[in-house]
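**Q** Sequence and computational prediction follow.
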Amino acid sequence: MHLTISRDHPSPIPTQIAAEIRAAVANGTLAPGDAVPSTRALAQQLGISRGSVVTAYDQLEGEGYLLTRQGAPTRIHPELAVAERPQTAALSGLPRKVARPRISLKPSPGNAGAIRSATWRKAWREAAKHPGADVDNAGEPELRSAIADHLRLARSMAVAPEQIVITGGSREGLMCILLSLGASLRVGVEDPGHPGLRRVIPLLGHEVVECATDGDGVVVKELPSDVDALLVTPSHLYPFGAAMPAPRRAELLEWAVRTRTTIIEDDFNTELRYRISPQPTLSSLATNADVLTLGTFSTLLSRELAAGYVVASAATAAALREIRDILGVPVSAVTQRAIAHLLDDGVARRTSSAVHRGLAQRREVLNEQLVPLFKGARLAPGDGADLTLRFGTPKERDEFEQRLREAGIESGHESTLWTNSGDGLVLSFAHLSADDFGKSLEAVSQTITTLGRVQKGT
């Protein structure tokens, strides 16, 4: 407790202590049930005699503010009736619990339960064994070497550890890239496309240039020649669900060389979108083109890991490392070594195979149990487990969403997930635990059935 006590105050010290505690209860600093310091501890903290504190506590106990029990801490009386504070006072602190839907079906990177807890614990133990050493702001050498080996085995990318820079995730990786390229850039983005990273661009004072796409990715013939960089997702094209084919990739790289444009390749979710082998990255195909690849650990390891990496070309590796040196270490050294252990131990590759099997099973269940129930349901192409529901009117969509929310289910909106998209709902089942998958499947099914009866008047 932070109490203001003064020997120069006209009131006795015990009176001051009691008044301060009453005020703390009134303004919400102390709540019913909270423990207060022992008389000895508070006396030592305030530099006063213990007798003064005992006198104050006795007074407060008599007034019903404190509850004392033998062998238990003294507490603010749990049954103390506290007057409701003004709204302005209530806003001054954060609530301990925030009401939110029990299950979120908003699309999210990563897959729940992909790595066992025991495997994580082993990785942390191995990471903690290493003594602290000099910090490399570009990333722990063990992790950069592990990523280089992983990319060689999983993506056929021959890169040196020196070309890899560790980041705090894809957004921070993009920030570092743009900072290394200069100021007042014109950055091309896919239209339609994923809005997650494109929102970073104007924050740094750069101009977003929308570039048309078709079923094969960005339409190279229509690309402007005066952009400084182009952000693309060749392995995850919206709304077509496919990947950029080899001829279009070659055409894009030729254009990049000709126009001297830096290509920024967002490689999110790639390894989990292909049951056999993902297509090679643009950087592994490039010869003279300046291509940087953004990678993340959210998909393969955990969506709670705020860690990623950039694979830099020789042309920008030095500038990117300089930016990283200025900004400092983005991820703790222990976390980096734990990730390195998981990569070296083959956990990421085994996880990829296990997740593919799980996603295939979930797609089959969705196809059999939900798609036939709803006329406007469409299972997203590829290997994911995202279901799009489109409605006849916004009112029908809002009613459906409200019914799901009442059942504890939160859904995503097409309009917030993709640029120039529809206004339907997107329900993603990929990241759920087995238990939540079953519960959400039942809730969505019941909602479809119930609203179907309501709309038909039955």
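**A** Thanks, I have it.
**Q** C-alpha from now on. contacts and neighbour counts both.
**A** Noted.
**Q** The stretch 1-150 of the chain: helices as residue ranges?
**A** Along the stretch 1-150 of the chain, counting by DSSP state H, counting those that start in this stretch, helices occupy 13-26, 39-46, 50-63, 87-90, 117-129, 141-155.
**Q** now the stretch 351-458 of the chain
**A** For the stretch 351-458 of the chain, the helices defined by DSSP H, counting those that start in this stretch occupy 394-406, 414-417, 434-456.
**Q** Counting neighbours, which bits of the first one end up buried?
**A** Judged by neighbour count (16 or more other CA atoms under 10 Å), helix 394-406 contains these buried residues: 397, 400-405.
**Q** ok, residue 364 - how many residues close by?
**A** Using other CA atoms under 10 Å, residue 364 has 11 neighbouring residues.
**Q** From residue 384, how far out is it?
**A** To residue 384, residue 364 is 11 Å away according to CA to CA, to the nearest Å.
**Q** SS state for residue 244?
**A** Three-state call for residue 244 (DSSP: H, G, I helix; E, B strand; the rest coil): coil.
**Q** my guess is it meets residue 237, correct?
**A** Yes: at 7.3 Å, residue 244 counts as touching residue 237 under the criterion of CA atoms under 8 Å.
**Q** longest strand of this structure?
**A** Criterion DSSP state E: the longest strand present in the chain is strand 207-214.
**Q** chain center to it, what's the gap?
**A** 25 Å (CA atoms, centre = their mean, to the nearest Å).
**Q** swap in stretch 146-163?
**A** That offset, for stretch 146-163, works out to 25 Å (CA atoms, centre = their mean).
**Q** Go through that stretch and flag the buried ones.
**A** Within stretch 146-163, the residues that qualify as buried by neighbour count (16+ other CA under 10 Å) are 146-151, 155, 157, 159, 161-163.
**Q** here's the one I want to compare it with:
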Amino acid sequence: MEPVFEFPLDLDKRGRESLAQRLHQRLRAAIVEKRLPPGARLPSTRRVAEAYGLARNTVIAAYDLLMAEGFIVTRPGASAQVADLGLGRRLAGRRRPPRLIAAPALEWRRAEPSETNATDAAGARLPASQGFALGVPDHRWFPTDIWRRLLLRGASISLPDSFGYPPAEGRPSLRAAIAQHVASTRAVVCAERDVVVTCGAQQAFDLLARVLVKRGHTKVAIENPGYPPLRSALRAAGAQLVPIPVDDEGLVVDSLPADVRIVCVTPSHQFPTGVAMSLARRRALLEFARRNAAVIIEDDYDGEFRYGTQPLDALQTLDREAKVVYVGTFSKSMFPSLRLGYVVAPAWLIAALSATKQAADNGGNTAVQETLARFILDGHLARYARAMRKRYASRRDTLLAAIESELDDWLIAVPPSAGIHLYARYRDRRQAKRIATLAAQYAHGAQPVSDFLVQRESSIGDGIAFGFGALDELEIKRSIRALARALKRGH
């Protein structure tokens, strides 16, 4: 069963308190910590009772206690909602800026574009059929009628002030909607003022590189293998890149040099190996940042699509030192051409990001931002993401089964806990070139993980990455079967 709340809810039945009191305490703590942000709709008492094996009267009693204390409000015929208690203003004072970057560097010199691997995820041109390309979502079930209606409405709402320059950091309505979205789906602690809207995740990387990197001096740790467009933005800003290996628990924190000042990670679904960073590694990375006055850039590019009932908290959620900058995008949860992403940043960084954003593009499309805000607040994004999560889960399972049954002699699939691609290791590295060549022909879009390495001599990432966002189950089976037949013919 999918989790009702997107955070762990421990209802340990030991102790003196009743179950209603425990549920009330856990939900109240989630509201205070803004895991349940103001305006968030609570699930029905019946749904909570079924999900956690409780009597419905127990859930009703917990909700009544929250309502009596003013933490939630109810209206006839509508779901209970979290009340706005102004908690974000009181929590904001707890976070202090890191020692290193009290005054962010603003060196915006023009730089030659750095070389990137010609990857599908980085924007390489593909034929009409996307195949197993990485990072390609399926838009066939997107609610285009709803989007079209909201787009017309968004244009009319924004018409009076759409002739001027929009706020560089994004429309207030969209910033508030994003804050609610990431709080409810990823337990990210933030408010409207902490959000800067960007033109996709790539602009977010570019802005952060311009603001945080001191040309020729700042050492930035990147995952190896990792995401090429992120490396491009960092190189253009003059960063000294330090490749750090990745294993089955994510970034190897023990390999980080003490003089690294920025660490870039994809902890929820490492790109491209697909592993999730373990809780121990997450805590170790936060401790490294605290001890060495470093900043962490957390790229959560497809965190909405998680499989299993126990989601891992984002690094930003665990952060208590204002060290983590959280980057998200709607390219995977909606569609890439929307070109909207966001940065959730600590208070010490917001002003510099807004100024840099204003220098880059001075705002954005008012009507589209208003439309997306309404799409989120009306619950359409959450419903669409839930529906697509089920579809992608089925495709993930189909691909895992197909690799196990058809390609077991050559590949070992690593089941991903999130996202829309998976990684399969070579059983015999000596066959790597042959397998990759045939995969390019029979499993179009699938890509050798070695393409994403900074240091080609590294043995990390020996395998193939398969995207499963753009293919249905039948297409997956056919392609993997064809690849298996081609490999067998070579024996």
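**A** Received the coordinates, thanks. All values reported here derive from a predicted model rather than from experimental measurement.
**Q** What does the superposition give as a TM-score?
**A** Once superposed, the chains reach a TM-score of 0.69 (TM-score structural alignment, normalised by the length of the first structure), with 352 aligned residues with a CA RMSD of 2.7 Å.
**Q** In the second structure, which residues correspond to stretch 352-360 of the first structure?
**A** Here stretch 352-360 of the first structure aligns to the second structure at residues 385-393, judged by TM-score structural alignment.
**Q** Against the first structure, what's the mean shift for stretch 281-292 of the second structure, could you check?
**A** Compared with the first structure after fitting, stretch 281-292 of the second structure deviates on average by 2.1 Å (mean CA distance after the TM-score superposition for the first structure).
**Q** Buried ones in that stretch, by neighbour count?
**A** Neighbour-count burial for stretch 281-292 of the second structure, counted by 16+ other CA under 10 Å, picks out 281-282, 285-290, 292.
**Q** Give me the secondary structure label for residue 221 of the second structure.
**A** strand.
**Q** Quick one: neighbours of the aligned residue in the first structure for it, just the number.
**A** Matched to the first structure by TM-score structural alignment, residue 221 of the second structure sits across from residue 188. Look at residue 188 of the first structure: counted by other CA under 10 Å, it has 26 neighbours.
**Q** Was I right to think residue 188 of the first structure contacts residue 210?
**A** Yes: in this structure, residue 188 of the first structure is within contact of residue 210 by CA under 8 Å, at 5.7 Å.
**Q** so what's the counterpart of residue 285 of the first structure in the second structure up against?
**A** In the second structure, the residue paired with residue 285 of the first structure is residue 318, using TM-score structural alignment. By CA atoms under 8 Å, 6 or more residues apart in numbering, the residues touching residue 318 of the second structure are residue 283.
**Q** Go through the helices of the stretch 351-458 of the first structure and name the closest to residue 309 of the first structure.
**A** Distance to residue 309 of the first structure, taken as CA to CA, is lowest for helix 414-417 among those, at 23.1 Å.
**Q** post-alignment, that closest one versus the second structure, mean distance?
**A** Once fitted to the second structure, helix 414-417 of the first structure is off its aligned match by 2.3 Å on average (mean CA distance after the TM-score superposition for the first structure).
**Q** by contact count, what packs against that helix?
**A** If you count contacts as 3 or more CA pairs under 8 Å, 6 or more residues apart in numbering; DSSP states H and E, helix 414-417 of the first structure packs onto helix 195-198.
**Q** Skipping adjacent residues, who's closest to residue 260 of the second structure in space?
**A** Distances taken as CA to CA, 6 or more residues apart in numbering put residue 219 closest to residue 260 of the second structure, at 4.9 Å, once the chain neighbours are dropped.
**Q** Helix, strand, or coil at residue 330 of the first structure?
**A** With three-state DSSP as the basis, residue 330 of the first structure sits in coil.
**Q** and the closest residue to it other than its chain neighbours, how far is that from residue 130 of the first structure?
**A** Residue nearest to residue 330 of the first structure in three dimensions, not counting chain neighbours: residue 168, with 5.0 Å by CA to CA, 6+ apart. Per CA to CA, residue 168 of the first structure is found 22 Å from residue 130 of the first structure.
**Q** which of these two has more neighbours?
**A** Just comparing residue 168 of the first structure and residue 130: by other CA under 10 Å the higher neighbour count belongs to residue 168, 17 against 11.
**Q** from memory the more buried one sits against residue 332, does it?
**A** No: the criterion here is CA under 8 Å, and residue 168 of the first structure misses it with residue 332 at 9.8 Å.
**Q** Tell me which of the helices of the stretch 351-458 of the first structure sits nearest to residue 192 of the first structure.
**A** Nearest to residue 192 of the first structure, of all those, is helix 414-417, at 10.3 Å by CA to CA.
**Q** How about the closest one, which residues are buried there?
**A** For helix 414-417 of the first structure, burial by neighbour count (16+ other CA under 10 Å) applies to 414, 417.
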